[in-house]
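>>> Structure of the sequence below:
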Amino acid sequence: MKKSVLLFCTLLSAVWIVLSSNASGAGREQGTDRTGSPVSAGFCGECHGTGNYDPTLEIAILDGTTPVTAYAPGKKYTVQVKITAASGTPGGYGYQATVLEAKAQAQAGVLGAAPSGQRVITLGGRQYAEHTRRATSNVFEMPWTAPAAGTGTVNVYAAGLAVNGDGSTGNDSPVKNSLSLIEATSTGLSSNKILAAQIKVYPNPALEFARVEIEGNLENDQLWVNLLDVQGRILQSKSLQQPNQRSQIELDVKTLPKGQYWVQVSNGKRTKTVSLLK
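The predicted structure is shown next:
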């Protein structure tokens, strides 16, 4: 009897380590969305944490090698997720990503054949891209075919981990981000490039005010800062005349309902969008 109990506890411990470390992806191991999307069961940071890698996660939709902020219906692109550690040397990386319609949170477009070390799985009628094993590369790419015309704005949600590689959840550093992509109504929109600037929004989540910090060589361009809802409708719009290397602007969000929003910064030719939670 004691041997049976000991064996059960050993097996239970092994299963817990596999599930918590998600060495082969939370979708396959746990059968759940951990991207932090509106339909997710929770962010991977609820299990992983206390690490000191302080990573950032960047999402890009690539037309060849060019990042775009608008998609042409039915066109083939690449979803790129890049995890960068600000300190330390991680033992590996992992991720999970999905592309959803902003209106209905349904799957948007089709993820293609997965490269080595990655997979595409289906959960709740939605596709998810994720790692199959701990990766040494901090960049993940997956082919994606844009949805049909009339879909409207789509959102890419991704969560990532910079891990120490010991198989446990401690001392790992989770991170998440999202990207909004509008539907192109012309060829010009589909080739719109991302604004070459670093954009920070804080506090995030925000209660009353959100400060938008824009940093980069903007060549004294006039900038427009828009606050959008998840359907892509502009709720607030402000402009910056001849911005400096580092400029700031404040958005009033105290009257907005709780939820997800987008902060969009544009110089009229290039655009960059980051998420904001209320």
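>>> Going by C-alpha atoms from here, please, whenever you check contacts or count neighbours.
Fine.
>>> biggest helix in the protein by residues?
helix 2-21 (DSSP state H).
>>> Okay, buried residues for stretch 12-25 please.
Using 16 or more other C-alpha atoms under 10 Å as the test for burial, stretch 12-25 gives 18-25.
>>> Contacts made by it with the rest, please.
26, 29-30, 47-48, 94-96, 130-134, 167-169 (C-alpha atoms under 8 Å, 6 or more residues apart in numbering).
>>> ok, now with 10 Å
6-11, 26, 28-32, 34, 44, 47-48, 92-96, 117-119, 129-135, 163, 165-170, 172 (C-alpha atoms under 10 Å, 6 or more residues apart in numbering).
>>> wait, residue 266 sits on residue 239?
Yes: contact criterion C-alpha atoms under 10 Å: residue 266 and residue 239 qualify, at 9.5 Å.
>>> okay, and the common contacts of these two?
222-226.
>>> Residue 37 touches residue 97, doesn't it?
Yes: using C-alpha under 10 Å, residue 37 makes contact with residue 97 at a distance of 9.2 Å.
>>> what about residue 80, helix or strand, and which?
Following DSSP states H and E, one finds residue 80 within strand 76-85.
>>> Just the buried ones from the shared contacts of residue 266 and residue 239, in ChimeraX syntax?
Buried residues among these (16+ other C-alpha under 10 Å), as a ChimeraX selection:
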select :223,224,225,226
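>>> right, and out of the shared contacts of residue 266 and residue 239, which lies closest to residue 72?
Proximity of the shared contacts of residue 266 and residue 239 to residue 72 (C-alpha to C-alpha) peaks at residue 226, which lies at 22.5 Å.
>>> Secondary structure element for that closest one, which one?
Counting by DSSP H and E, residue 226 is part of strand 223-228.
>>> Burial check on residue 190, number of neighbours?
Residue 190: 19 surrounding residues under other C-alpha atoms under 10 Å.
>>> here's the other one to compare against:
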Amino acid sequence: MKRKLLIFSTALAVMAAISIKSTVDNSFVHANAAGAPIGHSGAPGELNCTSCHIGAAAATVPNWINSNIPAGGYVPGETYSILVSATDPSTNRFGFQLTAKSSSGAEGTMVLTHARAKLIGNGKYATHTSAGLTGMNNANLWNIDWIAPAAGSGTVDFYAAFNAANGDNGTGGDKIYLSSLTVEEDSSPGVGVENLNLAENSFRIFPSLVTTQFTVEFNLMTESVVGFKVVDFSGKEIKSDNLGHRSPGKGNLNIDCSDLTPGLYFLVMNNDNQQSVQKFVKK
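Below you'll find the predicted structure:
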């Protein structure tokens, strides 16, 4: 079964590059600087950040939750990365809460990968810590590992609420955003961890924190027509190129970003009928 693979940077380089000072963060974010309270993810039946932060109604935005789960679905018991990101032109300080929900009651297990986030509610929720409030270039990123639930668990929905803090040391005027991601269970016959990705085309970008250029490393299982485009957070295409036919095997491509303004971007790689998306930050 041919499946497209959604690829994205783990963003560890981005997180390592972000300069954090918790005493400064706490002076800019009035409430919940050490994490949102349980049940504020914006999931159905739950509250979101507007219950504490006064301002406009929460805005729903796409693609603020991403993963490397293949389009064909998750493999039970396999570990994946969930990348949660936020952006707003008015601030560098963001909070979040993420949870997973399933009608079967089996949502998998979230695992921490860094000190910028923590788990609460018996591990059912991930939220920021005081060390994870400050981003850069009007964006912030958090990475959480997720162990997929047992076979037969079915569809899992991820929900997240975000607070873009305005820095007035109060609860008024902040901007609240909501985002979600739905993933299916891979129902391919005989699917298992041992054969994951053996038939997938793969792409990797490095570094994810870019100054003048970055490299795309790819591995094609079959001959493919390969192309790419770079888009900004609004979805506007900034640059693109058709690389033509590429033979099976490994290859790499250097993409110049010296002309980009600082901020969050997406690299969209296309090969035949497959598409992979990866985030990077131009500093």
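>>> For residue 200 of structure 1, see how far away the nearest residue to residue 265 of structure 1 once chain neighbours are set aside is.
Excluding its sequence neighbours, the residue lying closest to residue 265 of structure 1 (C-alpha to C-alpha, 6 or more residues apart in numbering) is residue 225, at 4.6 Å. Distance, residue 225 of structure 1 to residue 200 of structure 1, using C-alpha to C-alpha, to the nearest Å: 12 Å.
>>> overlap in contacts of these two?
Joint contacts of residue 225 of structure 1 and residue 200 (C-alpha under 10 Å, 6+ apart) are 212, 214, 263.
>>> Out of those, grab the one that's most surrounded.
residue 263 (24 neighbours).
>>> gap between the closest residue to that residue other than its chain neighbours and residue 260 of structure 1?
Spatial nearest neighbour of residue 263 of structure 1, excluding adjacent residues (C-alpha to C-alpha, 6+ apart): residue 227 at 4.8 Å. According to C-alpha to C-alpha, residue 227 of structure 1 and residue 260 of structure 1 sit 11 Å apart.
>>> so what's in contact with those two at the same time?
Joint contacts of residue 227 of structure 1 and residue 260 (C-alpha under 10 Å, 6+ apart) are 275-276.
>>> now the strands for the stretch 151-278 of structure 1?
Assigned by DSSP state E, counting those that start in this stretch, the stretch 151-278 of structure 1 shows strands spanning 154-163, 170-183, 193-194, 198-202, 209-215, 223-228, 234-240, 246-252, 260-266, 270-277.
>>> quick revisit: just put the shared contacts of residue 225 and residue 200 of structure 1 in TSV and tack on distance to residue 147 of structure 1.
Listed next are those as TSV, based on distance: C-alpha to C-alpha, whole Å:
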residue	distance to residue 147 of structure 1
212	31
214	31
263	23
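>>> For the residue nearest the centre of structure 2, which non-adjacent residue is spatially closest?
Geometric centre of structure 2, nearest residue: residue 83, 2.5 Å, by C-alpha atoms, centre = their mean. Nearest residue to residue 83 of structure 2, sequence neighbours excluded (C-alpha to C-alpha, 6+ apart): residue 143, at 4.6 Å.
>>> secondary structure element for that neighbour?
Going by DSSP H and E, residue 143 of structure 2 is in strand 139-147.
>>> still on that earlier bit, the more surrounded of residue 266 and residue 239 of structure 1?
residue 266 (18 against 15).
>>> Name the SS class of the alignment partner in structure 1 of residue 34 of structure 2, please.
Under the alignment by TM-score structural alignment, residue 34 of structure 2 pairs with residue 24 in structure 1. Secondary structure, DSSP: H, G, I helix; E, B strand; the rest coil: residue 24 of structure 1 is coil.
>>> Ok, the one 3 residues further on next?
Three-state call for residue 27 of structure 1 (three-state DSSP): helix.
>>> Thought residue 126 was touching it, still the case?
No: checked against C-alpha under 10 Å, the pair residue 27 of structure 1 and residue 126 is beyond contact range at 11.2 Å.
>>> Which neighbours do those two have in common?
Joint contacts of residue 27 of structure 1 and residue 126 (C-alpha under 10 Å, 6+ apart) are residue 33.
>>> of the two, who's got more company?
residue 27 (24 against 17).
>>> And residue 163 of structure 2, what's its match in structure 1?
In structure 1, residue 163 of structure 2 lands on residue 161 (TM-score structural alignment).
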